[in-house]
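S.K.: A predicted structure for the sequence below; I have some questions about it.
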Amino acid sequence: MNNRVEVLRGLFNYKYYTYKLRDTEHVSGVWKNTLLLILLSGLVFGISAYFGIGSEYLSKKLTSISREEYELQKLLFMAGQTILGLVFGAIMLFLPALFFWTLSDLELNKLLTVQFFVLPIYLFEKLIMIPLALSLGLTQVSSPFALGTIAQYITGNDFIIYFLATLSIFKVWAIFIEYKYLKMLTGKNPKIVLLMVIGLNLIIWLFSALVSFIQFDKIL
């Protein structure tokens, strides 16, 4: 395998790429590509912060603080979001890979490579929300691709709303990719593989919803 991450081929022609990955004794360029994807994650989060996505709490302070302090807080918010993006990228690459590594006899490098096709899905979802937020004022909770909007009509529980807001068509796509690769690479029972993938992602979604809920509670 060469050093180039063939994301499009990995996403849309997973059968070919799975056989290629399975038959490769040594996967090269893994750590280089890991670093690049983590940096890309930080960049995407930074771009989102640059446009003010998620900084609604700053708008409430606009009339109570000086312009200089407001700009400083915007800069700190952008820096914080960029760091969060780096951490997010590292977690979404290493956590699933290490989890599946402990439950299979696959090399860690191959499992990391699988995550190379999953992380871009999450980043694409982050990017596509930027124009929607700027043009329509939509937040993550009101994403047309997730269940958050429906949840707001059926419950007043903020945690449940945030949890359902994390369940989007992009998350389903990510689960599908992980499942297909792991099923073919591990050779395990498909039901067990599906349970592993859904179980791990469910934990990640619950934690993400909890973080969003705590941040929302602080803003209020």
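M.R.: Arrived safely.

S.K.: can we go C-alpha only for contacts and neighbour counts from here?
M.R.: Fine.

S.K.: how far is the helix or strand hosting Ala133 from where the chain is centred?
M.R.: When elements are defined using DSSP states H and E, Ala133 is found to belong to helix 108-136. Taking Cα atoms, centre = their mean, to the nearest Å, one finds helix 108-136 lying 6 Å from the centre of the chain it belongs to.

S.K.: Who are the packing partners of that helix?
M.R.: Under the contact criterion of 3 or more Cα pairs under 8 Å, 6 or more residues apart in numbering; DSSP states H and E, helix 108-136 touches helix 7-12, helix 30-50, helix 67-102, helix 169-186.

S.K.: switch to 6 Å and redo it
M.R.: In terms of contacts (3 or more Cα pairs under 6 Å, 6 or more residues apart in numbering; DSSP states H and E), helix 108-136 is packed against helix 67-102.

S.K.: Could you list the buried residues of the helix it packs on?
M.R.: Across helix 67-102, burial judged by 16 or more other Cα atoms under 10 Å covers 70, 74, 77-90, 92-94, 96-97, 100-101.

S.K.: Check stretch 118-135 too.
M.R.: By neighbour count, with 16+ other Cα under 10 Å as the criterion, the buried positions of stretch 118-135 are Val118, Leu119, Pro120, Ile121, Tyr122, Leu123, Glu125, Lys126, Met129, Ile130, Ala133.

S.K.: Nearest residue to Lys20 in space, please, no chain neighbours.
M.R.: Spatial nearest neighbour of Lys20, excluding adjacent residues (Cα to Cα, 6 or more residues apart in numbering): Met1 at 8.0 Å.

S.K.: I meant Leu62, not that one.
M.R.: Spatial nearest neighbour of Leu62, chain neighbours left out: Tyr70 (6.7 Å); criterion: Cα to Cα, 6+ apart.

S.K.: ditto for Ala90
M.R.: Taking Cα to Cα, 6+ apart as the measure, Ala90 lies nearest to Ile38, with 5.8 Å between them; neighbours along the chain are not counted.

S.K.: Check Lys180 too.
M.R.: Nearest non-adjacent residue to Lys180, counting by Cα to Cα, 6+ apart: Tyr14, 7.6 Å away.

S.K.: try this one side by side with the last:
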Amino acid sequence: MHQVRLIEGTFQPSTHFVELKQTEQVNGLSLKIAVIVGLSVLASAVGAYLGVGTEEIMISMDAVKREKLEFAKLIFGIGEVISGLFSPLFIMFFFSFFFWPLFGRVSFKKIISIQLYPAFLYTVEKLLNVPLFLLLGIGKESSPFGLGVLTQLITDQTYLVNLFSQITIFQVWSACLQVIAFRKMSDKPMSLIVLIVIFTHIIYMLLVTTSVTLIQDLGISL
């Protein structure tokens, strides 16, 4: 029996994933998923309550009635909470369904277990960003953990800024954990594992960037 231990797996992946390979039963999976989703929802709710990401709405605060402004903030907050609920689940299952046919000798439950760690790191990044956004008055595209800041110095293209802002320390960390995990648990060569992981992350980034850019273009009309 293997007990999912997020902290140990994040900082000692080699030992942790060898244990996962040798196990017959994974324990604590549902609880860890619930914890990650709960923390993600909490970060989104707190950020929305404190006004993180409402800059475009507040620009119109002097031009519209207070009731309309509060309604727009409520809709934004609901959207953030829904995003906080489904984002870690999307990360887990997107990568799992992509990796499963490519690493067929690894059970789906074990692949889900591996994807807990990218979801966990995503949630940690989200929790750390909330106070940073409040203190610095910046948006997600200007997170100090990603390449969005540098990209804004080169171009003002929204799509490119959103795309490169997703390349963060935590995403690279997640990709490294995935590579280590599949190197320990499969018989595929290292070069192929690296290519599969990088390609999957590129597909994920393109999907998220397209969605975020479309939402930004729609905006909240006051």
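M.R.: Structure's in. What do you need? Keep in mind that this is a model prediction, so the values were computed, not measured.

S.K.: host element of Gln215 of structure 1?
M.R.: With DSSP H and E as the criterion, the answer for Gln215 of structure 1 is helix 190-219.

S.K.: again, but for Glu19 of structure 2
M.R.: helix 13-22.

S.K.: distance between that helix and the chain's centre?
M.R.: Counting by Cα atoms, centre = their mean, helix 13-22 of structure 2 is centred 23 Å from the centre of its parent chain.

S.K.: check the fit of the helix or strand following that helix onto structure 1 and give the mean distance.
M.R.: Heading C-terminal from helix 13-22 of structure 2, the first helix or strand you meet, by DSSP H and E, is strand 26-27. Its aligned residues in structure 1 lie a mean 1.7 Å from strand 26-27 of structure 2 after superposition (mean Cα distance after the TM-score superposition for structure 1).

S.K.: Now the spatially most central residue of structure 2: closest residue in space, sequence neighbours ignored.
M.R.: With the centre of structure 2 defined as its mean C-alpha position, the nearest residue by Cα atoms, centre = their mean is Tyr122, 3.9 Å away. Closest residue to Tyr122 of structure 2 in three dimensions, ignoring its sequence neighbours and counting by Cα to Cα, 6+ apart: Phe170, at 6.7 Å.

S.K.: That neighbour - how many residues pack around it?
M.R.: The burial metric for Phe170 of structure 2, expressed as a neighbour count using other Cα atoms under 10 Å, is 19.

S.K.: Contacts only, for the closest residue to Gly89 of structure 1 other than its chain neighbours.
M.R.: Closest residue to Gly89 of structure 1 apart from its sequence neighbours, by Cα to Cα, 6+ apart: Ile38 at 4.7 Å. Under the criterion of Cα atoms under 6 Å, 6 or more residues apart in numbering, the contact list for Ile38 of structure 1 reads Leu86, Gly89, Ala90.

S.K.: repeat that for 10 Å
M.R.: Listed by Cα atoms under 10 Å, 6 or more residues apart in numbering, the contact set of Ile38 of structure 1 reads Gly85, Leu86, Val87, Phe88, Gly89, Ala90, Ile91, Met92, Leu93, Leu119.

S.K.: For those residues, which ones persist in structure 2?
M.R.: The subset of the contacts of Ile38 of structure 1 whose aligned counterparts are also in contact in structure 2, taking both residues aligned by TM-score structural alignment, their matches' Cα atoms under 10 Å, comprises Gly85, Leu86, Val87, Phe88, Gly89, Ala90, Leu119.

S.K.: Contact partners for the last one?
M.R.: Shown in contact with Leu119 of structure 1 (Cα under 10 Å, 6+ apart): Val7, Leu37, Ile38, Leu40, Ser41, Phe88, Gly89, Ala90, Ile91, Met92, Leu93, Ala174.

S.K.: To which residue of structure 2 is it aligned?
M.R.: With TM-score structural alignment as the matching criterion, the partner of Leu119 of structure 1 in structure 2 is Ala119.

S.K.: Just give me the closest of the buried residues of stretch 118-135 of structure 1 to Tyr57 of structure 1.
M.R.: Using Cα to Cα, Ala133 is the member of those that sits closest to Tyr57 of structure 1, with 15.2 Å.

S.K.: The closest one is in contact with Val141, isn't it?
M.R.: No - judged on Cα atoms under 10 Å, Ala133 of structure 1 makes no contact with Val141 at a distance of 11.1 Å.

S.K.: And stretch 8-16 of structure 2, end to end?
M.R.: As for stretch 8-16 of structure 2, its first-to-last residue distance stands at 7 Å under the measure Cα to Cα, to the nearest Å.

S.K.: tell me which residues in that stretch are buried?
M.R.: Judged by neighbour count (16+ other Cα under 10 Å), stretch 8-16 of structure 2 contains these buried residues: Gly9, Thr10, Pro13, Ser14, His16.
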